[in-house]
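A.B. asks: sequence first, predicted coordinates after that:
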Amino acid sequence: MTETTYHRDGLSVDQQLALRTAAARLREEFDGVYGTETIERFLHSSYDQFATFSTVPNFLPLLAERFARQRLTALARVEGLRTDGRPVVLFLCVHNAGRSQMALGFFTHLAGDAAIAWSGGSEPGIEINTAAVAAMAERGIDISGEYPKPWTDEVVRAADVVITMGCGDACPIFPSKRYEDWVLDDPAELTVEQVRPIRDEIERRIRQLLDELSVPAQH
């Protein structure tokens, strides 16, 4: 992505600068793995995916950088260019705003650095469910910094286990991959009190999943 690529309608000077800075960080991080063209193509497409529905345009370059980093990491695993042997679990739901984000929060909290977890949605929402954020905070886990995002082919292909939660036929299916469908109530428009049982069931399932993956829970 050259400098002129950023000069599109709707992008401020600050956004252009932020994207150039993000591209530089990603080039340094993936040096020797992917070239500039691939890295900037992923950053560009990631930005466009969030630009269609984000209500916080100044935050878009950071979202794009984070998502591009995840996608490039996934692609490197799929292509065998960078792997560390840790299991990867992907949590999918419809809006990536409640169930999958709570599952991601528990998995990351309990697994630590022993495993990797990602999440995505078939129809990503605008923001994380506030009741889910509050319910997780009661357990000492902060998911307020997460954001709804779609899934991409490379992310699904890089996962060892794909956990689906209500996305039905929209959930991507790849052969020779372990899938589990967790039937859980959707926390959308529920109160914190109503979300707590869903949260607790997700934690139970996460602990069981970690045990099956031989990843010791750290808490």
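C.D. replies: Nice, thanks for sending it over.

A.B. asks: contacts, neighbours, all on C-alpha from now
C.D. replies: Will do.

A.B. asks: surely residue 134 and residue 192 touch.
C.D. replies: Yes - assessed by CA atoms under 8 Å, residue 134 is found in contact with residue 192 at 6.8 Å.

A.B. asks: more neighbours: which of those two?
C.D. replies: Neighbour count, other CA atoms under 10 Å: between residue 134 and residue 192, residue 134 has more, with 20 against 17.

A.B. asks: let me see the contact set for the more buried one.
C.D. replies: For residue 134, the residues meeting the contact criterion (CA atoms under 8 Å, 6 or more residues apart in numbering) are residue 192.

A.B. asks: beyond the helix or strand it falls within, next helix or strand please.
C.D. replies: Assigned by DSSP states H and E, residue 134 belongs to helix 130-137. Downstream of helix 130-137, the next assigned helix or strand under DSSP H and E is helix 153-158.

A.B. asks: take this one as well and set it beside the first:
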Amino acid sequence: MKETNTETSTEIIRCGWLNQDPIYIAYHDEEWGKPQHDEIKLFEMLCLEGQQAGLSWITVLKKRDHYRNLYFNFNPIKIAKLGASDVETYLKDPGIVRHKGKIESIINNAKCFLKLEAEGDNFSEFIWSFVDHKQIVNNWSTHKEIPTETANSKAMSKALKAKGFKFIGSTICYAFMQACGLVDDHIINCVSRKNNKYESKVVLF
């Protein structure tokens, strides 16, 4: 996506998957690809990426604030206490994706999160272990070159499934990795890429 800066008459280049929606642009510029280590923010994004399955991300992004209200800002302790009656109530709420399996998956994943931490694993450390605790920076010329899954996302998906998490397929995991900055997939000419400084660049295949 290209945008003209009239003050300087220079062209601002962003990743090609964007549209002109200001919410989407702000998300791209301020969040996408920036390393996130907060375990609750990681948990939130993993759950929201699962809600996206079969839909566009902008659809879920526009509903994110409402998800935060319904799910206690993604506090796993509070979410884990939700029951069948809450699921039925949520199914009637147009502010979220009304899919029973997806609604239940957030409750399930909260319980898995708590179990993982009760066993002594920090969720953030667990998630970042799939990239050896260091952001992977790719060198794509266009967004069409970017893969939808990798060996890393397959490994993450397999590990999360083994721990009971749901709606965490390999493609969902890769989108999650991109969103939370485990991987930087901004194209090389993207303004967000140019605003970042890297000590090294690693191509992920």
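C.D. replies: Structure's in. What do you need? For clarity, every value in this text was computed on a predicted model and none was experimentally measured.

A.B. asks: mind checking the TM-score on these two?
C.D. replies: For this chain pair, the superposition-based TM-score is 0.26 by TM-score structural alignment, normalised by the length of the second structure; 91 aligned residues with a CA RMSD of 5.6 Å.

A.B. asks: about what we covered before: list the buried ones in the helix holding residue 134 of the first structure?
C.D. replies: 130, 131, 132, 133, 134, 135, 136 (16 or more other CA atoms under 10 Å).

A.B. asks: number of nearby residues for residue 42 of the first structure?
C.D. replies: 20.

A.B. asks: I figured it was touching residue 72, is that so?
C.D. replies: Yes - counting by CA under 8 Å, residue 72 is a contact partner of residue 42 of the first structure at 7.5 Å.

A.B. asks: mutual contacts of the two, please.
C.D. replies: Counting by CA under 8 Å, 6+ apart, nothing touches both residue 42 of the first structure and residue 72.

A.B. asks: what's the biggest helix in the first structure, counting residues?
C.D. replies: Looking across the first structure with DSSP state H, the single longest helix is helix 192-212.

A.B. asks: helix or strand: which one has residue 4 of the second structure?
C.D. replies: strand 2-5.

A.B. asks: residues making contact with that strand?
C.D. replies: 10, 11, 12, 13, 14.

A.B. asks: beyond it, next helix or strand please.
C.D. replies: strand 10-13.

A.B. asks: what are the buried residues along the following helix or strand past that next one?
C.D. replies: Using DSSP H and E, the helix or strand that follows strand 10-13 of the second structure in sequence is helix 22-30. Going by neighbour count (16+ other CA under 10 Å), the buried part of helix 22-30 of the second structure is 24, 25, 27, 28, 29.

A.B. asks: looking at those residues, spot the one nearest residue 39 of the second structure.
C.D. replies: Using CA to CA, residue 27 comes nearest to residue 39 of the second structure of those, at 19.3 Å.

A.B. asks: what helices or strands is the longest helix of the first structure leaning on?
C.D. replies: In terms of contacts (3 or more CA pairs under 8 Å, 6 or more residues apart in numbering; DSSP states H and E), helix 192-212 of the first structure is packed against helix 99-111, helix 130-137.

A.B. asks: for residue 203 of the first structure, give its distance to residue 108 of the first structure.
C.D. replies: Residue 203 of the first structure is 11 Å from residue 108 of the first structure, where distance means CA to CA, to the nearest Å.

A.B. asks: and what of residue 117 of the first structure?
C.D. replies: Counting by CA to CA, the gap from residue 117 of the first structure to residue 108 of the first structure is 7 Å.

A.B. asks: repeat that for residue 153 of the first structure.
C.D. replies: 22 Å.

A.B. asks: now swap in residue 69 of the first structure and tell me
C.D. replies: 17 Å.

A.B. asks: try residue 20 of the first structure
C.D. replies: Counting by CA to CA - residue 20 of the first structure and residue 108 of the first structure are separated by 30 Å.
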